[in-house]
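# fold the following and give me the result.
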Amino acid sequence: MERLLTVAQAADHLGTTERFPRRLIAERRIRFVKLGSHVRIPESALAEFIAAGVVEPVTLSWSDGKAVA
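Predicted coordinates:
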């Protein structure tokens, strides 16, 4: 079974306050599991959220003495 994180653990993993993962849950921007009144975030959902936010570096090249992306 996959490890389920509390909101506090997810916030710690993201390096944020608990408010941020709670907002992600409220806005349905991340998958979560409801266990009665408790909310848990699957580790894979957190990894997917992080991967979706990765921005790849731009490779610059030069054209007519100017940098272009």
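
# contacts and neighbour counts: CA atoms only from here.
Fine.

# can you classify residue 40 by secondary structure?
strand (DSSP: H, G, I helix; E, B strand; the rest coil).

# just give me the neighbour total for it.
Here the count is done by other Cα atoms under 10 Å, and residue 40 has 19 residues near it.

# to compare against the first, here's another:
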Amino acid sequence: MVERLLDVHQVAELLGTTVRFPRRLIEERRIAFVKVGRHVRIPESAVSAFITENTVQPVTARPEMLRRAA
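Sure, this is the predicted structure:
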């Protein structure tokens, strides 16, 4: 089974950004992409990996920080 390849418009929609953002990711080589002739496609797994790598986990408040705030 072949992995689904997305165009920049589809990636922008998934990420909730403008088309310019995935194009910049491609230009800066920050996301994997495939050249199909003169077209550029991004594997769906590359988008998932990008999201995972750039997800920031919330900071949990430590008890001593809560005491200082009170």
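
# which single helix of the second structure contains the most residues?
For the second structure, the helix that runs over the most residues, judged by DSSP state H, is helix 44-53.

# check the fit of it onto the first structure and give the mean distance.
In the superposition against the first structure, helix 44-53 of the second structure averages 0.3 Å from its aligned positions (mean Cα distance after the TM-score superposition for the first structure).

# who's in contact with that helix?
3-6, 11, 31-33 (Cα atoms under 8 Å, 6 or more residues apart in numbering).

# same check on stretch 7-17 of the second structure?
18-19, 21-23, 40-42, 47.

# for the closest residue to residue 40 of the second structure other than its chain neighbours, give me its contacts.
Among residues not flanking residue 40 of the second structure along the chain, residue 34 sits closest, at 5.8 Å (Cα to Cα, 6 or more residues apart in numbering). Counting by Cα under 8 Å, 6+ apart, residue 34 of the second structure touches 40-43.

# and the counterpart of residue 34 of the second structure in the first structure, how far from residue 5 of the first structure?
Matched by TM-score structural alignment, residue 34 of the second structure corresponds to residue 33 in the first structure. Separation of residue 33 of the first structure from residue 5 of the first structure (Cα to Cα, to the nearest Å): 10 Å.

# re earlier: could you list the buried residues of the longest helix of the second structure?
Neighbour-count burial for helix 44-53 of the second structure flags 44, 46-47 (criterion: 16 or more other Cα atoms under 10 Å).

# what about the host helix or strand of residue 22 of the second structure, how far off from the first structure?
Assigned by DSSP states H and E, residue 22 of the second structure belongs to helix 20-27. Compared with the first structure after fitting, helix 20-27 of the second structure deviates on average by 0.2 Å (mean Cα distance after the TM-score superposition for the first structure).

# right, I'll leave it there.
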